[in-house]
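*Asks:* Build me a structure from this.
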Amino acid sequence: MLDLGFHQAAGLHSFTPQAELRMLAVVSQGNAGSGLETLWQICASLQRLGYPVVVLDGTAQETDNSPGLLHLLQHASWNDGAQLNLGATASSLAVIPAAKGLQHLSRKAGDTTRSPMENLLPYFRTYGLMVIHAPASTLGPLLTHTATVPLVVMGGGSAGVMTSYKSLKQIALHTGLPCMVAALLHSNTATERHKAQSQLMALQACAERHLGGPVRTTTIATQNPQELQRLALQLLENAGTMNGSLSALPSSTLADMPAHFVRSH
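*Replies:* Next up, the predicted model:
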């Protein structure tokens, strides 16, 4: 009667990688340097958690010398599940040029009642996580019919607030989805953190007034591995599951994590 099926490792079982392919979305903006570095750090953190990650980089163009997503979609001979030959660029983190391929899928998104990303499932089912990194104008149509909450990395100053707001607006117009906005702290001083929080509050107020919905925000010290892991776990919580329909990750998956790992600031 007292056997409830719980034990000391029960919390860890909820993080055991599952068979489904999950999709994360990261909006690329003008802050290419810091934004890309943070993206690679997030992916490394997810891989340490046991999730094989593939990144479809919508900021990198496919070429004959550097084949990518467009080649995968256009060449019927690859439809048998053959893998991309990344050659000298291959690494433990699979990064595939995808600018043209994602734009192609984005243009076709309005012609179906299903997520266009489901078409990629046969090619990447051996991975645990697919990270889509692309401009908001490309990402917006791709996220229709999904439950994925995209990440916007906010740059510094008023320009960063305006650029982030434009990205939020483009995502909202296409999908109605909320976004999570992360402000990066490079020195992590009290002054820098206070300034970043003020910018996030301004962005929240603007989004609530003009877009009609709340925005989740957080500050991340880029030199702090624990904060980067927290951001990775928040993205995992916001992922959609590509198993025939892009549904939200069950909320119970992160229910047992300490509050400071899952809440937004």
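*Asks:* From now on I want contacts and neighbour counts done on CA atoms only, so please keep to that.
*Replies:* OK.
*Asks:* Can you give me the distance of residue 191 to residue 236?
*Replies:* With distances taken as Cα to Cα, to the nearest Å, residue 191 is found 30 Å from residue 236.
*Asks:* who's more crowded, these two?
*Replies:* residue 236 (21 against 10; other Cα atoms under 10 Å).
*Asks:* Please identify the helix or strand for the more buried one.
*Replies:* Counting by DSSP states H and E, the secondary-structure element that holds residue 236 is helix 225-237.
*Asks:* who does the helix or strand following that helix touch, helix- and strand-wise?
*Replies:* Going down the chain from helix 225-237, the next helix or strand is strand 240-242, by DSSP H and E. On a contact count with 3 or more Cα pairs under 8 Å, 6 or more residues apart in numbering; DSSP states H and E, strand 240-242 meets strand 21-27, strand 246-248.
*Asks:* Now the helix holding residue 236: buried residues?
*Replies:* Within helix 225-237, the residues scored as buried using 16 or more other Cα atoms under 10 Å are 227, 228, 229, 230, 231, 232, 233, 234, 235, 236, 237.
*Asks:* let's see this one next to it:
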Amino acid sequence: MTFLSRAARPAAGGSAVALAVAAALLAPTSPAYAAANAVPTYEVKINLTAAALDASFAPSAAVKSAFGITGSAKARSYSYYDTDGLALDAQGWSVRLRHKSGSSFEETYKKRFPVTNGDIDAALTTANAAGFDSSDTNYDAEVDWGYAKQTLSFSNEKSHSSSGYSGTTMPTSTTGRTWLVNDVPGKLENWGGTGWGRTTLQASRAHGPVTSKVYGGAWGPSDDASIEVLPVVGANGTGTEYVVELSFKTGSYADAADLHADAIAVAESHGWLYHGDILKTQLILDRY
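*Replies:* Model prediction:
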């Protein structure tokens, strides 16, 4: 209970307004609470070596059987947009334009936060301070869990009509950039300063396109398993290398941990495991 001192009490017959003002000044202030941290889903991403592919550069029958891959190949083409100096990437942002056969173009604006020593909660708190919290339904939070590395990301997904584009055909770099600039979300547009993201994206170009094949299935606690086979130009600018990524999506941390351990164990036992993490985004930005 709050007591007014004798000096603070209004004189007999004094204004009721004065009493109200005094009470308001002395009333406890309710603390302001920020929105809670976002709740992420999980995607386990394990790279396999070329030993996992058959002579046609598709996952071998043994690999498909081991990881529950039953679907036929589906093509997708995509490019990442950034400046020649990779200014967006330097701020943890990536902007992707992707085209799956028979679908609209997908525009993805993604902000990444590193996860240090497996402390996902700390990464979520850092993201919260940057404006990415549970109240923002425009962004989906996800933890990418690789062989040895975890990354927290927040993705804003938009679409653009694919009318006039057959298969997985991509637009010119200039056309794709125009679409992406027109749809740039507010968090990127004003990242680090008013209009920074829009201006930076206007100076970007397409890194790519690349076209991969994806094979789907289900394995263990994940009903969303896949293997993506991505051909990329060699590091010296010639030849072709194949990136093979095994992935599983789940909403459960416990399931993700099990999938991560089991997938590594199975791949290792068959001699398919790549002992490291290949970030496709970085690879494409660097080589195209």
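*Asks:* Mind checking the TM-score on these two?
*Replies:* TM-score of the superposed chains, computed with TM-score structural alignment, normalised by the length of the first structure, equals 0.28; 141 aligned residues with a Cα RMSD of 6.9 Å.
*Asks:* which of the helices and strands packed on strand 240-242 of the first structure sits most buried?
*Replies:* strand 21-27 (a mean of 25; mean count of other Cα atoms under 10 Å).
*Asks:* That one versus helix 225-237: what angle between them?
*Replies:* Put simply, strand 21-27 of the first structure runs at 120 degrees to helix 225-237, going by axes from the mean of the first three to the mean of the last three Cα atoms, to 10 degrees.
*Asks:* tell me what the longest strand along the second structure is packed against?
*Replies:* What stands out as the longest strand in the second structure, according to DSSP state E, is strand 205-219. Applying 3+ Cα pairs under 8 Å, 6+ apart, one finds that strand 205-219 of the second structure contacts strand 74-82, helix 173-182, strand 222-233, helix 280-287.
*Asks:* Take these and lay them out in a markdown table including mean neighbour count and distance to residue 113 of the second structure.
*Replies:* Shown next, in a markdown table, are these (neighbours: other Cα atoms under 10 Å; distance: least, Cα to Cα, whole Å):
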| stretch | mean neighbour count | distance to residue 113 of the second structure |
| --- | --- | --- |
| strand 74-82 | 22 | 18 |
| helix 173-182 | 16 | 22 |
| strand 222-233 | 20 | 24 |
| helix 280-287 | 15 | 15 |
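*Asks:* Can you convert those into a markdown table and add a column each for distance to residue 47 of the second structure?
*Replies:* Converted to a markdown table, those look like this (distance: least, Cα to Cα, whole Å):
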| stretch | distance to residue 47 of the second structure |
| --- | --- |
| strand 74-82 | 19 |
| helix 173-182 | 29 |
| strand 222-233 | 9 |
| helix 280-287 | 11 |
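*Asks:* so which of these comes closest to residue 93 of the second structure?
*Replies:* Ranking those by distance to residue 93 of the second structure, with Cα to Cα as the measure, places strand 74-82 first at 9.3 Å.
*Asks:* which helices and strands does that closest one pack with?
*Replies:* Counting by 3+ Cα pairs under 8 Å, 6+ apart, strand 74-82 of the second structure packs on strand 93-100, helix 196-202, strand 205-219, helix 280-287.
*Asks:* Assign residue 268 of the second structure to helix, strand or coil.
*Replies:* Under DSSP: H, G, I helix; E, B strand; the rest coil, the three-state class of residue 268 of the second structure is helix.
*Asks:* Okay then, goodbye and thanks.
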